[in-house]
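J.: My questions are about this predicted structure, shown below with the sequence.
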Amino acid sequence: MKVALLCDVDQTVYHVGDEAIASASARRLRERGHEVLRISRLEKFGPAGERPDPSFPALVFPWELERRAAYLGEIRRVLDGDVGALPRGDKLHAFVDRLREADALVIGGGGALTSRYGWLLDERLATALVARSLGLPVVLSGQSLGPELTPQDRDRIRELLDLCTLVGLRDAHSVRLARQIAPEHPAILHTLDDAIGLVPVNGSDPDGPAGPAGSVGPAGTEGSAPGDGTGALSVTLGADGDPFPREDYVRVLAAVVDGLAARTCADVELLPHMADPDTGGADLAIHEELAALLTVPARVLPIETDTAAVARTQRAAWVVSTRFHPVVLGALGGAGVLALPLNRYGASRMDGALANMGVGGGTVPLAALWDPAARAPSALVEPVLDALVAGREAERERLEAARGPVLAAAEEWWDRIDAVLRGADDAAGLPDPRGAGLPREARWPAELEASLAPFVPPLHRGRPRAVPPEVSIVMRTQRRPLMLDRAVQDVLGQSRQDWELLVVDDAGDAAAVDAVLDRHREEAAGRLAVVHRTASEGMEAASNAGLTATSAPLIAVHDDDDTWHPTFLQEAAAHLAEHPARDAVVVRTLVVHEHETEDGFVEDGVHVSWPEVTGVRLVDYLEINRHTPIAMLHRRAIHEAVGLFDESLPVVGDYAFHLALLERAEVGFLERPLAHWRQRPRATGSGGNSITTRRDEHVAFDAVLRERHLRSWTRDHGLGLPLYLTHSTGTMLQRSEDRLVEELHSLHEELRATREELAEVREKVARLDALSLGARAVRRLRGRRER
């Protein structure tokens, strides 16, 4: 059979993991007697520089949401018979013709199916739609799903899964999500990453290269050869460290690598997994920065072919990585792997990779090793490295024991794919392989795991552990399910995980709210609750309902239409811990203009809110409210002094609370823009912002708030000072107005004079043009007479 294989390969920036998936998948198909027709980007062909043959270009989608949604719609129309929906020169038509050559389609791993990379999801869906229109069976192999998914992308994934006869997902988190999205699908199975087995490792092939040195001691022992990676400490960093400040990211990793090298005496190799083979950049650039900070010698390696890089990683004794595939490959080789996920997306994939090898709760989120207040490595770096080294021998034995079953499970999975491609009915009664079926064993000592727990999502902990919430998050919502879904995921994506989230449904659609929350309850693992109010009494009453139903010492109000930077909670809480005299902290805010489409939210522009503000001062807030709730974290104890939110002040209750807070407390300020105040200027009704849709109420109740404070002051101090200030201010304003009128009158006279002068100039120019035309006419007449 001829099998078309789609993987994210042959891109300008070479990606070792994706290329390894494609190489291993193609090899396994050929070993089972199939001819492989590779679908790829065809932009550049890596360090080897050779185009795979046969191959043809993928249906590459644009990145922008509206453009890719439009292109997917046009492809659907063409496949439904409207050939003219796309011009004949569009790549789709040639793609369909080439796919006709195939007997089946396998969509391989690389580029997880997530809204983070939504264009890849659309590309896979479009490719599957074309294949099914041609009557080809479709298999999805070695993917991860989410966890970041918009409701619209969940629908696309449901459609893609339904198009596939067989679905293999490489971690338990993805399997749970897929079965939630497509509960009726008969063949969604837990498999492994498809790069496993590309290069033989010790124990899997008697003629393969030697396994890792593995011992804690000087490099070069146990038969290692200089430069072959054996016994090395292999380090791979993602290119920019987002969401952490780049300098802090490199500084933390330098402390980790220096500390591990000092404990093991291993040779440090900085091995890139993404870079342009010709111009470098990406991992290579960050590795150069890391090498400059290290106190130990380090080799900065160039980007290598997938087989060379995989072999080097599998030979290493130690692997430190913020990327996914070095974790997969290092664990398979038996290395001591320190997996440092940067975000929710990375944590899900890395935890799944280690769990497939029987390692439970094995990741250490980089957030746990970062002290944002000091902009330095945290106190947890040393105990993590000590535990990693202390558990090395026992863990190596477990990994080596797991290697055989894992490699066997990978081959069994491809036997199953082969059977489906050859027409076997694999849609009913399939046993679930659950990867290699290995039981998980908690990796870290209980005391260390407890210290890491505030930064580790509950599903990724090695032991069931309840962590008391440090932050109560109150989320007000009313009839905006799409925004609510985004906001809940925003909280799930925070680098600090010791929170409780209470959603206050302010007399909205209870069923719609519950449907959103039910999608995320398993991941939230007991940290998510809801209060359904049957009558709406305003945003302030909703906030108070949330406050009274929660108990954590820190409080944040997170409206359903706003978002945080992923490190908001961590940085704000660290600031308050560093400054116990401060009762709140406000962060710089970005105003994000967006509009809602049927395919999701589209950002139109971003600017800094109040860029001139460098602190939180009462004198500034007397004029106007300088921040929205999304920008502040405050201590619950302050409510004992100022009370709850004033429910008699609709739409300005937050402002009233800010004024009361600043009268009594010191408030810190963080320069990093960690809050996103999302505005939809063109939206009306529930889709808009109250500052625009309820502008008249803002003006009216702002006046009520100011009147109250003025009356309170005059009751105690009389009318004298306000009367004087009002008169003086009025007089000054009148004088300023008079001066402005005089200046405007003067400018008007200057403008009138300028216009008159300009008219005279134009008249002179016109006369000169007429004279010039006359002169040219005379010359032409003379010329004719002379001829």
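T.: That came through, no problem.
J.: For the rest of this, base every contact and every neighbour count on C-alpha atoms.
T.: Noted.
J.: Can you give the distance from the lengthiest strand in the chain to the centre of its chain?
T.: Secondary structure of the chain per DSSP state E: the longest strand is strand 582-597. From the chain centre to the centre of strand 582-597 is a distance of 17 Å (Cα atoms, centre = their mean, to the nearest Å).
J.: Run through the neighbouring helices and strands of the helix or strand that residue 36 is a member of.
T.: Secondary structure assignment for residue 36, by DSSP states H and E: strand 35-40. If contacts are counted by 3 or more Cα pairs under 8 Å, 6 or more residues apart in numbering; DSSP states H and E, strand 35-40 sits against strand 2-6, helix 16-31, strand 55-57.
J.: Ok, which of the ones you listed comes nearest residue 658?
T.: Closest to residue 658 of these is helix 16-31 (Cα to Cα; 49.9 Å).
J.: where does the spatially most central residue of the chain fall, helix, sheet strand or coil?
T.: In the chain, the centroid-proximal residue (Cα atoms, centre = their mean) is residue 116; its distance is 5.8 Å. Put simply, residue 116 is helix when judged by DSSP: H, G, I helix; E, B strand; the rest coil.
J.: now residue 710
T.: Applying three-state DSSP: residue 710 is helix.
J.: Count the residues that sit near it.
T.: Residues lying near residue 710 (other Cα atoms under 10 Å) number 13.
J.: Show the residue spans covered by the helices in the stretch 651-787 of the chain.
T.: 653-664, 690-693, 695-717, 720-786 (DSSP state H, counting those that start in this stretch).
J.: The structure to be compared is supplied as follows:
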Amino acid sequence: MNVLTIGDIGVLAGIIHIGDEAMFEAAADELSARGGQVVGVSSAPQESAARYGLGTVDRLGFIGLERAVARERAAHLCAAAAGDAELAAGDPARGALEALDEASGVLIAGGGNLASRWPVHVYERTTLAAMARARGIPVVVSGQTFGPDLDPEDADRVAAMTRDAAWTGVREHDSAALARSWGARVHAGVDDASFLHSSQAAPAEPYVLVSLSGWFAGRHADDVEAGIARVLDEASDAVGPVVFHAHFGPVAAGAEPAGDAALHERVRERMTRGSRVLPSGDSRGAAALARQAQLLVTSRYHPAVFAAPAGVPILGLAADDYTRIKLRGALGHWGQTGVVDLDDLAGAPERLRDLHARRTAIAEDAAARVDAHRVDAARWWDTVAEGLG
């Protein structure tokens, strides 16, 4: 089994996106455990090859293209895969095209979720799937959220990909309903990175873990940042020291704050209680941090994915329908409901105190669900391997 896998990986300028790397890493682990060889599509092929010890190829060349040009490129790549066109010597998609020569299957892994706000991901994934079909190579889609914003053209592309796939795996019920309406063969389960192995110990003392996204959906940044700071002061008083960990930020300690880490610094300046910062590091370290926290406050998705199976109480901060669907999906698998909108931060401290008071019941509920979710996840990867083998 030789699987060409596209997620959204590659550390550029020292900045990592933990969640996207985690889903790819989990997929690579699961396929390797079932005898597979994985080749990854990466923004930084050499970095990813060194990180994971796998073969890698470059992305397909859709970054920065206008839609009309992207349509033409998608058609050209599909023609090249079918043997009806040639790619120029320096075309970035040559690596993927050559990898298809050896591939027994293509996995569209989680990361770069398929919504019209990110058309480059729609074109990359649907085009790679169409290239595989042109070669008669099976495709499986895994770890996805679809929409909720999909314009008609993008919806048609994504729907066709899921209908032609052997299976389509999604991580919440809104996406499952949408994919079934397209005629896809759907498996709905927990996120692919839910059981990613942890690699390091977290801080010894009890702590509140915080991981924020800079997406405020048009709200005034000063208002949101001040509101979050008040919530975190309350968390510090009620639970324990606050630790910030950026899921989109610098890998290394001591680097200039960027991405989520820059937002974290602005929130810290507004807090009246002390806090500390840990470097982004890698996916396995991030999983350890989330799973050993006393409480998680997050507007990022994958901290919740890591923390919920461990029974950590979670306060999710939603900016719009997309983030609300994802956070509710991640928490709902484990019996949690602590998602509040950014417009409702004034009521968040009360929700926080309630979560902390119910921490024992939350942990027990997660423990009662974990075996069934593990079994279902293992069966899913058996199905993926069978479909791609």
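T.: Arrived safely, thanks for sending. Since the model is a prediction, treat every value here as computed from it, not as a measurement.
J.: To residue 68 of structure 1, which of the helices of the stretch 651-787 of structure 1 lies closest?
T.: helix 690-693 (30.7 Å).
J.: which of the residues in that closest one are buried?
T.: Buried positions in helix 690-693 of structure 1, judged by neighbour count with 16 or more other Cα atoms under 10 Å: 690, 692-693.
J.: One more: stretch 376-388 of structure 1?
T.: Buried residues in stretch 376-388 of structure 1, counted by 16+ other Cα under 10 Å: 376-378, 381-382, 384-385, 388.
J.: closest to residue 52 of structure 1 among those?
T.: residue 388 (40.9 Å).
J.: ok, for that closest one, nearest residue in space, not its chain neighbours?
T.: residue 336 (7.2 Å; Cα to Cα, 6 or more residues apart in numbering).
J.: All the strands of the stretch 101-250 of structure 2, in order from the start?
T.: Applying DSSP state E, counting those that start in this stretch to the stretch 101-250 of structure 2 gives strands spanning 105-108, 139-144, 167-170, 186-188, 208-211, 242-245, 248-250.
J.: any chance of those in a markdown table, plus distance to residue 380 of structure 2?
T.: Formatted as a markdown table, those follow (distance: least, Cα to Cα, whole Å):
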| stretch | distance to residue 380 of structure 2 |
| --- | --- |
| strand 105-108 | 13 |
| strand 139-144 | 9 |
| strand 167-170 | 8 |
| strand 186-188 | 8 |
| strand 208-211 | 29 |
| strand 242-245 | 30 |
| strand 248-250 | 28 |
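J.: Make TSV out of these and add mean neighbour count and distance to residue 126 of structure 2.
T.: Below are those laid out as TSV (neighbours: other Cα atoms under 10 Å; distance: least, Cα to Cα, whole Å):
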stretch	mean neighbour count	distance to residue 126 of structure 2
strand 105-108	27	9
strand 139-144	26	10
strand 167-170	25	13
strand 186-188	22	17
strand 208-211	26	31
strand 242-245	24	33
strand 248-250	24	25
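J.: Quick check: which of those strands is nearest to residue 10 of structure 2?
T.: Counting by Cα to Cα, and looking across all of the strands of the stretch 101-250 of structure 2, nearest comes strand 248-250 at 12.1 Å.
J.: residue boundaries of the helices in the stretch 201-350 of structure 2?
T.: 221-238, 260-270, 283-291, 302-307, 321-332, 348-357.
J.: In structure 1, which residue range corresponds to the second one?
T.: Mapping helix 260-270 of structure 2 onto structure 1 (TM-score structural alignment) gives residues 283-293.
J.: Mean distance between that stretch and structure 2 after superposition?
T.: Taking mean Cα distance after the TM-score superposition for structure 1, the mean distance separating stretch 283-293 of structure 1 from the aligned residues in structure 2 is 1.0 Å.
J.: which of the residues in that stretch are buried?
T.: 283-288, 290-291.
J.: sorry, back to before: how about the helices of the stretch 201-350 of structure 2 in a markdown table, adding distance to residue 112 of structure 2?
T.: Output for the helices of the stretch 201-350 of structure 2, formatted as a markdown table (distance: least, Cα to Cα, whole Å):
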| stretch | distance to residue 112 of structure 2 |
| --- | --- |
| helix 221-238 | 24 |
| helix 260-270 | 17 |
| helix 283-291 | 16 |
| helix 302-307 | 13 |
| helix 321-332 | 13 |
| helix 348-357 | 29 |
